[in-house]
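Q: next one to model:
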Amino acid sequence: MKEKKEKANLVDDLSRKVLAEARAGGLTISCAESCTGGLLAGAITDIAGSSDVFAGGVISYSNRSKSMVLKVPKELIREHGAVSEECALAMARGAMDLFESDVACSVTGIAGPGGATPGKPVGLVWFALVSRSGGKTFAEFFKGNRRAIREMAVVFALTEMVAALKRARGVGHAG
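A: This is a model prediction of the structure:
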């Protein structure tokens, strides 16, 4: 129970930092999620008053929704797969365009227990953070059950969002 509360506090603290950094920079944020299924947007919107900077989020769980809602080219998904750097980048750009936000984050991965393919094991998660001036991608490998992988992905995404928002307003990388 204590570990669960500590995780909840960490997610809450990181979400507050994301919102504080966005407010300090006068920036709006959005997200596109696949394997986290709305947990990232949920963490951010759990904080009262988040609507002043959180423009919105999309759960694009299927390849079809990635293409239809986020405008990820079907050819890109066919060529690289939904769990890829290219798809993560296209998802984040799609969210930024859809919500007209300043910064967007995307998460796409394999939370398991099934779904692994050669070269793409359970626990592989791709992230992208984009702004009008460019983008950054990350591949992480998390170990654990489905819930643990999804929770670790949210913590990683929030941590990188704080760093990206600091960079966007010229503060430097978060330590």
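
Q: okay, CA-based contacts and neighbour counts for the rest of this
A: Will do.

Q: and the gap between residue 70 and residue 128?
A: 14 Å (CA to CA, to the nearest Å).

Q: more neighbours: which of these two?
A: Comparing residue 70 with residue 128 by other CA atoms under 10 Å, the one with more neighbours is residue 128, at 28 against 22.

Q: and this one, so I can compare the two:
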Amino acid sequence: MNPVAADVLRLLMVRGETLAVAESLTGGLVAAEITAVPGASKVFRGSVTAYATDLKRDVLGVDGALLAARGAVDPQVVAQMAAGVRMALGADWGLATTGVAGPEPQDGQPVGTVFVAVDGPFEGVSGEHAGGKVASLRLNGDRAEIRMESVRSVLTLLLKELTGEQAGNERAQDTEQNGGT
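A: The predicted structure follows:
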């Protein structure tokens, strides 16, 4: 069982809030980590694995012009995915992943380019939709390592929001990480 997923679910239960997930490169791995935790059904609404670009547009509401201009591997796309799954599944929090796990580059982005996002009721911001937080990652490793590090990263991003930890005041942060240990 993933300890970060367990912490996220425990905090969501305490707060009485729910979670939904939109996944691309992780292909359901985030949802699998969440549902491996006993009691996840109390807060986990569900997930959408939108591997195909048209599903990002048609199911999650990602702007079609943005997808046409930038491709699916983009920070604005992942932010819209998180907001879209939150709305579509009626959750307090939405998580999303998109990126290139390999073996080939995609949308002009090299292998290891990953964007993860969280959307939710951010404290100190008024309005029903307060916007999302995006992390830009440059991961090393093979396909499996990149995908698992993406799962860890998106769960950690939400955990930081739930605990009030701030990684700076930036909406997007660039990190260089090495997948696998």
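
Q: in structure 1, which spans are helices?
A: Assigned by DSSP state H, the helices in structure 1 fall at 2-25, 39-45, 63-70, 74-80, 85-99, 146-168.

Q: buried ones in the fourth one?
A: Meaning helix 74-80 of structure 1. 74, 77 (16 or more other CA atoms under 10 Å).

Q: got it, and stretch 79-95 of structure 2?
A: Quick answer for stretch 79-95 of structure 2 (16+ other CA under 10 Å): 79-89, 91-95.

Q: what does residue 74 of structure 2 align to in structure 1?
A: Counting by TM-score structural alignment, residue 74 of structure 2 lines up with residue 84 in structure 1.

Q: got the contact list for the longest strand along structure 2?
A: Counting by DSSP state E, the longest strand found in structure 2 is strand 132-140. For strand 132-140 of structure 2, contacts defined as CA atoms under 8 Å, 6 or more residues apart in numbering pick out 75, 78-79, 82-83, 112-120, 146, 149, 157, 171-179.

Q: start and end of stretch 125-144 of structure 1, how far apart?
A: 13 Å.

Q: buried residues in that stretch, which are they?
A: Neighbour-count burial for stretch 125-144 of structure 1, with 16+ other CA under 10 Å as criterion, is recorded at 125-131, 135, 137-139, 141-142.

Q: if I look at residue 136 of structure 1, how far off is residue 161 of structure 1?
A: Applying CA to CA to residue 136 of structure 1 and residue 161 of structure 1 gives a distance of 11 Å.

Q: what do the two both touch?
A: Residues within reach of residue 136 of structure 1 and of residue 161 at once, by CA under 8 Å, 6+ apart, are residue 129.

Q: quick one: residue 122 of structure 1 and residue 102 of structure 1, what's the gap?
A: Applying CA to CA to residue 122 of structure 1 and residue 102 of structure 1 gives a distance of 32 Å.

Q: translate residue 23 of structure 2 into the numbering of structure 1.
A: Residue 23 of structure 2 maps onto residue 33 in structure 1, by TM-score structural alignment.

Q: would you confirm that that match contacts residue 104?
A: No - the criterion here is CA atoms under 8 Å, and residue 33 of structure 1 misses it with residue 104 at 10.7 Å.

Q: quick one on the thing from earlier: so which of the buried residues of stretch 125-144 of structure 1 comes closest to residue 52 of structure 1?
A: Closest approach between the buried residues of stretch 125-144 of structure 1 and residue 52 of structure 1, by CA to CA: residue 131, at 18.0 Å.

Q: how much space between the closest one and residue 8 of structure 1?
A: 28 Å.

Q: again, but for residue 112 of structure 1
A: 22 Å.

Q: okay, those two: which has more neighbours?
A: More crowded of residue 112 of structure 1 and residue 8, by other CA under 10 Å: residue 112, with 18 against 15.

Q: which bit of structure 2 covers stretch 141-149 of structure 1?
A: The aligned range for stretch 141-149 of structure 1 is 138-146, by TM-score structural alignment.

Q: start to end distance for that stretch?
A: First residue to last in stretch 138-146 of structure 2 (CA to CA) measures 9 Å.

Q: likewise for stretch 161-178 of structure 2?
A: End to end - CA to CA - stretch 161-178 of structure 2 spans 23 Å.
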